[in-house]
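1. sequence first, then the predicted structure, then my questions.
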Amino acid sequence: MKKVFLCCSAGMSTSMLVKKMEQSAAQRGIEIEIAAVPMDEFSSAIVKYDACLLGPQVKYKLADFQTEAAKLNKSVAAIEPMVYGMMNGEKVLDQAVALLEKA
């Protein structure tokens, strides 16, 4: 099973989005493990997960995190602020699946 984590400043705002993504995945029959992780735990989380999506509030770390993840052949991308703000679990799930397919 593929595993992706959402990373934000404290891991709180993404927890709600993770639940919506899990609901969408269940409805669509997609097997995926999704977690919310605070930014300061990125380095330990990227080892255990296949990819990472960043919340808009930590998008400034994208280049640094992509460099670190690339050393492990893993992918990192940023969630669109509008999609994140609307807590659109389906669209973020689509982004996660696309990111995992590239990995």
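-> Alright, I've got the coordinates.

2. alpha carbons only for contacts and neighbour counts from here, please
-> Will do.

3. strands of the protein, start to end?
-> 2-8, 32-38, 51-54, 75-78 (DSSP state E).

4. chain center to the biggest helix by length in the chain: distance?
-> For the chain, the helix that runs over the most residues, judged by DSSP state H, is helix 13-28. Mean-position distance between helix 13-28 and its chain equals 11 Å (CA atoms, centre = their mean, to the nearest Å).

5. what angle sits between that helix and strand 2-8?
-> 150 degrees (axes from the mean of the first three to the mean of the last three CA atoms, to 10 degrees).

6. and the comparison structure, right after this:
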Amino acid sequence: MEWIYLVIAGFFEISWAIGLKYSQGFTKILPSILTVIGMIASFYFLSLSLKRLPLGNAYAIWTGIGTVGTVVLGVILFKEPINVMRMSCIVFIVLGIVGLKLISID
């Protein structure tokens, strides 16, 4: 169950990171409220996953999910640039996430 909590936390991390962009420095009320809710939910589910998972692995996977998700959504939603080097780095992050999951003892 802790892995499910960690993935949920990662998705909420993506939501609040994207929400920061839409909140325009917390000047837009609805995106700001949704961003804060996403932050709270992300930390809550991360805390649940940490009951059983090693801190280092869980934190790295949580931030990795957030990083990959925000890069992908940044390209889709905000037309951010994408190139081979950027995608290569994202692939390494994904490989790191998978590797940490595979070597985790829980």
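-> All right, it came through fine. These numbers come from a predicted model, not from an experiment.

7. tm score of chain vs chain?
-> The TM-score (TM-score structural alignment, normalised by the length of the first structure) is 0.34; 58 aligned residues with a CA RMSD of 3.8 Å.

8. re earlier: can you give me the angle the longest helix of the first structure makes with strand 32-38?
-> Using the same axes, to 10 degrees, the direction of helix 13-28 of the first structure lies 170 degrees away from that of strand 32-38.

9. tell me the helices and strands packed up against helix 13-28 of the first structure.
-> strand 2-8, strand 32-38, helix 89-102 (3 or more CA pairs under 8 Å, 6 or more residues apart in numbering; DSSP states H and E).

10. what's the closest of those to residue 64 of the first structure?
-> strand 2-8 (13.3 Å; CA to CA).

11. now do the buried residues in the closest one.
-> Neighbour-count burial for strand 2-8 of the first structure flags 3-8 (criterion: 16 or more other CA atoms under 10 Å).

12. check the offset of it from the chain's centre.
-> On the basis of CA atoms, centre = their mean, strand 2-8 of the first structure is displaced by 3 Å from the centre of the chain it belongs to.

13. so which strand or helix has the residue most central in space within the second structure?
-> By CA atoms, centre = their mean, the second structure has its centre lying nearest to residue 66, at 1.7 Å. Per DSSP states H and E, residue 66 of the second structure falls inside helix 55-78.

14. residue 17 of the second structure too?
-> helix 2-23.

15. what is the orientation angle of that helix with helix 55-78?
-> Using the same axes, to 10 degrees: helix 2-23 of the second structure against helix 55-78 is 40 degrees.

16. how far off centre is helix 2-23 of the second structure?
-> 5 Å.
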